[in-house]
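Engineer: Turn this into a structure:
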Amino acid sequence: MSSSLTPPDFGLPPEPAASPQSQSPDRGRRVSRETLEKIERSSAAAPNTPVAKDVMSEKKIFNRLMEKPVKTPAETRIFTISNQKGGVGKTSTAVNLAAALALKGMNVLVVDNDPQGNASTALNIEHSTDINSTYDVLIDDMPLADVVTKAPDLENLWVAPANIDLAGAEIELVSMVARETRLKTALADYATYREREGLPRLDYIFIDCPPSLGLLTINAFVAAREVLIPIQAEYYALEGLSQLLKNISMIQKHLNSELFISTIMLTMFDGRTNLAAQVAEEVRGHFPDQVLDAVIPRSVRISEAPSYQQTVLTYDPQSTGSVAYLKAAIEIAIKGK
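Structural biologist: As a prediction, the model looks like this:
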């Protein structure tokens, strides 16, 4: 994988000249009937007003992005989404990138490793204390196959839910054997299970972490190969990042030499302010090869979607937030060739 980032072309792809066989690495999209109907309804003609014109523009961009082919990675890409600063959009990034890649035909797993269980909520997955969760995987050695469930809105998206029991896992893990590698082992066993059962190989795994650097996050770092860091485009954007980088360096040295920061994403971006532009410039100056060109704007739709137990891509498929996450997902896929 190259560490340099070539800005992707988000435009409408040219008319295909190759035969269907040459397109075999690009999977067709598999989405629920309800999601397809929502996309069709939102594509209906709108009044000729300035706001409507903006909406139609987003629809055109969305449709072009949906037409752009995305090839499957050569092997499963496992991302840990982490930032010890809270409220920067870790969970929104995890679930919406997963949904975007699932819309593009990828097979995706979201591992909810946060006791709050917000990723489970956004993907409409039951996560009460009566449900098997990542707690049972980490503490009781339950197979991940007994925990993972399909997301209802996207056929090729799976979720390992979390519940409040996970809050005690930090303490319980301290005295356990192989405490840092339990999630890694569980994911490896799950990959073997899927192969044995004839299930499709996972293309992407996103691990959503709590806003801390404890054993839950360490397990995620050891299980993953790539780190994705969401950074809020505000004044304290880089606050605490140095400690996160030190921890990643320690993980690389002692537990997972393959771990690296592949992606940094600017979230809650308000293009109307000079501050957002200044923060973006500063972050890109520090991490020129890792920062995505796509930025995630401040969006009411992104904020509303979890309250309806949906991602923004199923809640309002052609909103500004949906387009932004779809752009980011395609860029990540292209970057990982």
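Engineer: going forward, measure contacts between C-alpha atoms and count neighbours the same way
Structural biologist: Fine.
Engineer: any chance you could map the strands in the protein?
Structural biologist: For the chain, the strands defined by DSSP state E cover 77-81, 108-112, 149-150, 157-160, 204-208, 226-232, 260-267.
Engineer: The second one versus strand 77-81: what angle between them?
Structural biologist: This points to strand 108-112. Angle of strand 108-112 versus strand 77-81, following axes from the mean of the first three to the mean of the last three C-alpha atoms, to 10 degrees, is 30 degrees.
Engineer: elements contacting strand 108-112?
Structural biologist: helix 90-103, helix 118-122, strand 157-160, strand 204-208 (3 or more C-alpha pairs under 8 Å, 6 or more residues apart in numbering; DSSP states H and E).
Engineer: Distance check, A188 against A145.
Structural biologist: The spacing between A188 and A145, counted by C-alpha to C-alpha, to the nearest Å, is 11 Å.
Engineer: quick one, which of these two is more surrounded?
Structural biologist: Taking neighbours as other C-alpha atoms under 10 Å, A188 and A145 compare with A145 leading, 16 against 12.
Engineer: didn't that one look like it was pressed against Y193?
Structural biologist: Yes: using C-alpha atoms under 8 Å, A145 is in contact with Y193, at 7.3 Å.
Engineer: and for comparison, fold this next one:
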Amino acid sequence: MARKTDSRTQLPGLEELPTGATGRPVQVFEEPAPLKSHGPARIVSLCNQKGGVGKTTTTINLGAALAGYGRRVLAIDFDPQGALSAGLGVPTHDVTTIYDLLLSGSKDPHEAIQQTSVEGLDIIPANIDLSAAEVHLVNEVAREQILARVLRKVSNDYDIILIDCQPSLGILTVNALTASHGVLIPLECEFFALRGVALLIETIDKVRDRLNPAIELDGILATMYDSRTLHSREVLERVVDAFGDRVLDTVIGRTVKFPDASVAGVPITEFAPEHAAAKAYKQAARELIQRGAVA
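Structural biologist: Here you go, the predicted model:
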């Protein structure tokens, strides 16, 4: 059967724009101008209580992309698994970690900062010791604000601080949200990942109401998208319907290059700079800069 065509007349100058994966017209995000000065940093938590949705991968590659645009970036490994530190090839044992800084108000955070292979991208590492932090912090005064006090001491040295949160909504994640100006939610294009987003946004609203009135949702970044599967397309469509413009136009596709880059201990922007995934994270960096989520 012949395919039906639209009989409506196309007006001159109103040609239909190509649409992206989100169903919206494809946006072009220009390369940002270099900064004339640096700091104080805007602090952004990458948060989702579900594991395996791309939080660490996004922190690594978004941080590297922003550094490539001349931004000074500090990544905070705030997950006891230490995947962010490993993914950037940074040692986590016999060094000062974020756990040491949380427990000792006298330690200088600059002592914990380590340089990565990416110029302009530094990290404060974490290891399994961080899993004991919730027990130690439970009796602390203003325990939700301890990370904020730590980051205050290094904020002026950076343009953006990215916090890679653990997959939970416990005291560590609340600390990260209390310290942050914004939240970026990496969301796997899979049904079970979608279910928890409303709960996470409810938690952000509670933190805004009780602890940090300035926090805002910077966006939802769709990850692990596979245009070949109906499931991925339907989940992304539902996310856009539910959250509208809060969903970034940039979509990160699924690829085996991410674990390969992690094994090498470098971002995909260095491991395979011409790969579509590397270009997608560079676009995400430009989009966040244009949205004002990053300087």
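Engineer: The helices and strands packed on strand 108-112 of structure 1: which one's closest to R179 of structure 1?
Structural biologist: Evaluated over these, closeness to R179 of structure 1 peaks at strand 204-208, with 17.1 Å, by C-alpha to C-alpha.
Engineer: Tell me which residues are up against that closest one.
Structural biologist: 76-82, 90-91, 94, 98, 106-114, 119, 220 (C-alpha atoms under 8 Å, 6 or more residues apart in numbering).
Engineer: go on, stretch 284-292 of structure 2?
Structural biologist: By C-alpha under 8 Å, 6+ apart, the residues outside stretch 284-292 of structure 2 that reach it are 29-32, 62, 65-66, 218, 248-250, 294-295.
Engineer: One more pass at 7 Å, please.
Structural biologist: Stretch 284-292 of structure 2 has contacts (C-alpha atoms under 7 Å, 6 or more residues apart in numbering) with 29-32, 62, 65-66, 250, 294-295.
Engineer: Please apply the same query to stretch 213-233 of structure 2.
Structural biologist: Contact with stretch 213-233 of structure 2 is made by 53-54, 180-190, 208, 246-248, 251-254, 293, as judged by C-alpha under 7 Å, 6+ apart.
Engineer: Give me the buried positions along it.
Structural biologist: 215-226, 232-233 (16 or more other C-alpha atoms under 10 Å).
Engineer: Show me which pair in those residues is furthest apart.
Structural biologist: Applying C-alpha to C-alpha across the buried residues of stretch 213-233 of structure 2, the maximum distance is between I215 and D226, 31.5 Å.
Engineer: In structure 2, which residue is most central in space?
Structural biologist: The centroid of structure 2 falls nearest to L46 when counting by C-alpha atoms, centre = their mean (4.0 Å).
Engineer: Tell me which residues touch the aligned residue in structure 1 for it, please.
Structural biologist: Taking TM-score structural alignment as the criterion, the aligned counterpart of L46 of structure 2 in structure 1 is I81. By C-alpha under 7 Å, 6+ apart, the residues touching I81 of structure 1 are 90, 94, 206-209, 227-229.
Engineer: ok, the contacts of stretch 284-292 of structure 2 vs H275 of structure 2, which is closest?
Structural biologist: Checking the contacts of stretch 284-292 of structure 2 one by one against H275 of structure 2 (C-alpha to C-alpha), the nearest turns out to be A65, at 13.4 Å.
Engineer: D189 of structure 1 -> structure 2?
Structural biologist: Matched by TM-score structural alignment, D189 of structure 1 corresponds to K153 in structure 2.
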